[in-house]
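Participant: build me a model from this:
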Amino acid sequence: MSESIATVDLSPFFGEGDEDDKKKAKEVISQACSQYGFFQIQNHGVPPELLSRALELSKTFFGFSDDVKLKSSPGSAAPLHTGYSKRPEHSPDKSEYMLMFPPESGFNVYPENPHEFKEVLEDVFTHLANLGSLIESIINECLGLPPNFLKEYNHDRSSDFMAAYHYFPATNGLREH
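Facilitator: I've put the predicted structure just below:
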C-alpha cells in the first residue's frame, strides 16, 4: 500500500489561521518526522510571483552564452565557490548553476544581466531563510526541546547557501522507451 507524503499547511503561521490550525500543522509535522523523516509544505509564505520571477530570470541567465555566464564565475573567498559554475564535461551530472550565500556575506558574485537577477535571488534567499527558521522553531517544539535550542545550536547561518540549477538534456543511456 502506498502512502502519500505528509503535507503541512503553514498558512496559520502567516496570520491565516488560529491557534488550533497551528496545533494541527505541528501535529502533522511531528508525526511525519517521527514516522517518515520528512514532509512537504504548502502555503509557505514565499510569494508565488517571486518564485516565478526567479525561475524566469534563471532561464534567461542560463540561456546566455558561456562567455557571458563565466563573467559571474566564482568568488574564491567563500566556503564554496559562489557565482556561476558548470560541471566538468566528463561528469555524469550535466548541469550548471549559480551559487550564493547569505546576501550580507559579501561572498556572492552576481551577473550583470538579467538586471534584476541579484535583487530577486537575494529576496528569494531571505524568504527561504526565514521559512527555514520558522520550520526549525516548529520542529524544536515538536521534539520537546528547550525553547530556541535548535536556533542557538544553528546560530551561525553564514554557511547557508542556495543554488539555481540548469540541467542539460541527457545524452547518455538509452533513448526514450
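Participant: C-alpha only now, for contacts and for neighbours.
Facilitator: Noted.
Participant: now the helices for this structure?
Facilitator: Secondary structure of the chain (DSSP state H): helices at 19-35, 48-62, 66-70, 117-142, 149-153.
Participant: before we compare anything, build this one as well:
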Amino acid sequence: MMNCLQSWPEPVVRVQSLAASGIQAIPERYIKPPSHRPLSKSDFSLPQEVNIPVIDFENVFSSDHRLRDEALRCIYSACSEWGFFQVVNHGVSHELMKGVREMWREFFNLPVEVKQEYANSPVTYEGYGSRLGVQKGASLDWSDYFFLHYMPVSLRNQNKWPATPASCSRRTVEEKEVLEAGSYHRIDLQVLSNAIYQSVEHRVIVNSNKDRVSLAFFYNPKSDLLIEPSKELVTEDRPALYPPMTFDEYRLYIRTKGPSGKKQVESLKSPRP
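Facilitator: Now for the predicted structure:
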C-alpha cells in the first residue's frame, strides 16, 4: 500500500478557469525552465519530410512470418531510436475516438462547481485534477485532467465517474468492447530494456488561441510486481542500469515528485562502478 498524503499541500487552482479569467501572463509556477521546454520552430530546422515511424498493427498478428518479423523489427527500431510510433489498422474506429474527445470537451465545459463534485486527491488521483505531485511550491503543468481506473473493476470508484454528460456511460460500454479485444500490460520499457528502448517526454507547446484535449490509456502491472532490467539484456559490458523496484514503489516516486520530466527515470539509475 502506497504511503500518500490524503489531501493536496496547497489549494488547487483549475487551469481552465485561470486561462478564462483574462490573465495577461502565465503565472510563474507554470513556466518551465528552458531545459524542460519543447523546442519551437525557430529553435531548429527540420528536413522537408519527418518520417515518424508507422506500425501496421495487423502485421503484428499476421500468419505471414515475414510480415510479422518486419513489424517487430520496425517496433524495435522505433522504440530504440525514437521512443514512440504511430499505429494504423489498430481496430479503434475514428468515430469512437472523435466521440470520446467530444464527450470530454463537453465535460470540461461544464460549470466548475459541477466538475468540483469529482475533485481528486493524491491517494489515487482518480477524478478531476489539476496537479501531479505533492511537493509544496513545486512547478505545475498548464493543464487539467480527469483520471479514471477502468480495469480491474475492484479498483474503480464509481463515485468519480461523471453523471454528466450522459454519453459518458454509453461510451464506457463501447470502450470496454475495444479494450477487451486483447490483453495488454504496460510497464516502463526503458527500465525493462535496460535503456535500449527510450522513454520519451510528453511535451506540448501551448496554443494561446486554441485548447487541446489528449486521451491517454495506461496499462499497468500489479502493484507488487517487481520491475527490473530483463536478465537477457544484462551483460558484463552492459550491467543493470536500474535497481529492482515494485510498481507501487515506482508509482509512489512519480506521484510524489510530479512532472519532473525525464529526471524521474534517469534518477532511478544505479550508480555505475
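Participant: quick one on the thing from earlier: now mean neighbour count and distance to residue 164 of the first structure too, for the helices of the first structure, in TSV please.
Facilitator: Formatted as TSV, these follow (neighbours: other Cα atoms under 10 Å; distance: least, Cα to Cα, whole Å):
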stretch	mean neighbour count	distance to residue 164 of the first structure
helix 19-35	16	27
helix 48-62	16	7
helix 66-70	15	13
helix 117-142	17	9
helix 149-153	13	26
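Participant: so which of these gets nearest residue 109 of the first structure?
Facilitator: Closest approach to residue 109 of the first structure among those (Cα to Cα): helix 117-142, 9.1 Å.
Participant: between helix 19-35 and the closest one, find me the angle.
Facilitator: For helix 117-142 of the first structure against helix 19-35, the angle by axes from the mean of the first three to the mean of the last three Cα atoms, to 10 degrees is 80 degrees.
Participant: name the helices or strands packed onto helix 117-142 of the first structure?
Facilitator: With contacts defined as 3 or more Cα pairs under 8 Å, 6 or more residues apart in numbering; DSSP states H and E, helix 117-142 of the first structure has these neighbours: helix 19-35, helix 48-62, helix 149-153.
Participant: okay, those in JSON lines with distance to residue 112 of the first structure next?
Facilitator: Below are these laid out as JSON lines (distance: least, Cα to Cα, whole Å):
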{"stretch": "helix 19-35", "distance to residue 112 of the first structure": "41"}
{"stretch": "helix 48-62", "distance to residue 112 of the first structure": "10"}
{"stretch": "helix 149-153", "distance to residue 112 of the first structure": "35"}
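Participant: give me the number of residues near residue 245 of the second structure?
Facilitator: Number of residues near residue 245 of the second structure (other Cα atoms under 10 Å) recorded here: 14.
Participant: ok, residue 115 of the second structure to residue 66 of the second structure distance?
Facilitator: Remark: distance between residue 115 of the second structure and residue 66 of the second structure (Cα to Cα, to the nearest Å) = 51 Å.
Participant: ok, now residue 168 of the second structure?
Facilitator: Separation of residue 168 of the second structure from residue 66 of the second structure (Cα to Cα): 42 Å.
Participant: repeat for residue 89 of the second structure
Facilitator: Per Cα to Cα, residue 89 of the second structure is found 18 Å from residue 66 of the second structure.
Participant: again with residue 222 of the second structure
Facilitator: Where residue 66 of the second structure is concerned, residue 222 of the second structure sits at a distance of 34 Å (Cα to Cα).
Participant: which residue in the first structure lines up with residue 87 of the second structure?
Facilitator: Per TM-score structural alignment, the equivalent position to residue 87 of the second structure in the first structure is residue 41.
Participant: got the contact list for the closest residue to that match other than its chain neighbours?
Facilitator: In this structure, residue 41 of the first structure finds its nearest non-sequential neighbour in residue 8, 4.7 Å apart by Cα to Cα, 6 or more residues apart in numbering. Neighbouring residues of residue 8 of the first structure by Cα atoms under 8 Å, 6 or more residues apart in numbering: 25, 28-29, 39-42.
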